[in-house]
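Trainee: this is the structure alone, sequence omitted:
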């Protein structure tokens, strides 16, 4: 089964080897037929510790690394 890949913006890099990525999705509201934006924050593993706040990154699903990390950074 292929692993999910999401794209988002890094909003925090304060933790060691971890970045927080905000992923935004857009969808049509079922009743109002208006485009709605929703965002979610994912903690992703950054082994090299090189990624900084504001960068556009892709994250990929992986096996659990810690209590809250289930994603790794693929590209910066």
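Mentor: That came through fine. On a predicted model such as this, the values are computed, not experimentally measured, just so you know.
Trainee: going by C-alpha atoms from here, please, whenever you check contacts or count neighbours.
Mentor: Fine.
Trainee: ok, residue 7 touching residue 58?
Mentor: Yes. Residue 7 lies in contact with residue 58 (Cα atoms under 8 Å); the separation is 4.4 Å.
Trainee: so which strand or helix has residue 65?
Mentor: Here residue 65 sits in a region with no helix or strand, counting by DSSP states H and E.
Trainee: separation between it and residue 19?
Mentor: 13 Å (Cα to Cα, to the nearest Å).
Trainee: and those two? which has more neighbours close in?
Mentor: Neighbours were counted for residue 65 and for residue 19 using other Cα atoms under 10 Å; residue 19 has more, 27 against 12.
Trainee: quick check: closest non-adjacent residue to the more buried one.
Mentor: residue 13 (4.7 Å; Cα to Cα, 6 or more residues apart in numbering).
Trainee: burial of the one you found, as a residue count?
Mentor: 19.
Trainee: put this beside the first:
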């Protein structure tokens, strides 16, 4: 069996695709407050490498962690889960 490391994956919404081969992905997660127990929403933006420039704003994508590609990019787009309708 190969020694293959399992990379972290997350899904989120593309908020920007203005830079070349890079998309900004907003990942929302819901966590329980440690003291009060209420479910609260936390979000974070990641820069992800999009080799084919296929992602559009509003797409839901799956990203996975990889080696650092640039100063801010350590994630890459694995696949587009759902596309937005072009209007």
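Mentor: All right, it came through fine. Computed from a predicted model, the values in this text were never measured in an experiment.
Trainee: hmm, back to that, what is in contact with residue 65 and residue 19 of the first structure at once?
Mentor: Listed as contacting both residue 65 of the first structure and residue 19 by Cα atoms under 8 Å, 6 or more residues apart in numbering are residue 45.
Trainee: in which helix or strand would I find the most centrally placed residue in the first structure?
Mentor: Centroid check for the first structure by Cα atoms, centre = their mean gives residue 21 as the closest residue, at 3.8 Å. Using DSSP H and E, residue 21 of the first structure falls within strand 18-28.
Trainee: what's that strand aligned against in the second structure?
Mentor: Under the alignment (TM-score structural alignment), strand 18-28 of the first structure falls on residues 22-32 in the second structure.
Trainee: rewinding a little: just how off-centre is the strand holding residue 21 of the first structure within its chain?
Mentor: In this view, strand 18-28 of the first structure has its centroid 6 Å away from the chain centroid, taken as Cα atoms, centre = their mean, to the nearest Å.
Trainee: buried sites along that strand?
Mentor: 18, 19, 20, 21, 22, 23 (16 or more other Cα atoms under 10 Å).
Trainee: the nearest residue to the first one once chain neighbours are set aside - how many residues pack around it?
Mentor: Among residues not flanking residue 18 of the first structure along the chain, residue 45 sits closest, at 4.8 Å (Cα to Cα, 6+ apart). With neighbours defined by other Cα under 10 Å, the count for residue 45 of the first structure comes to 24.
Trainee: give the contact list for residue 45 of the first structure.
Mentor: By Cα under 8 Å, 6+ apart, the neighbours of residue 45 of the first structure are 17, 18, 19, 65, 69, 71, 72, 73.
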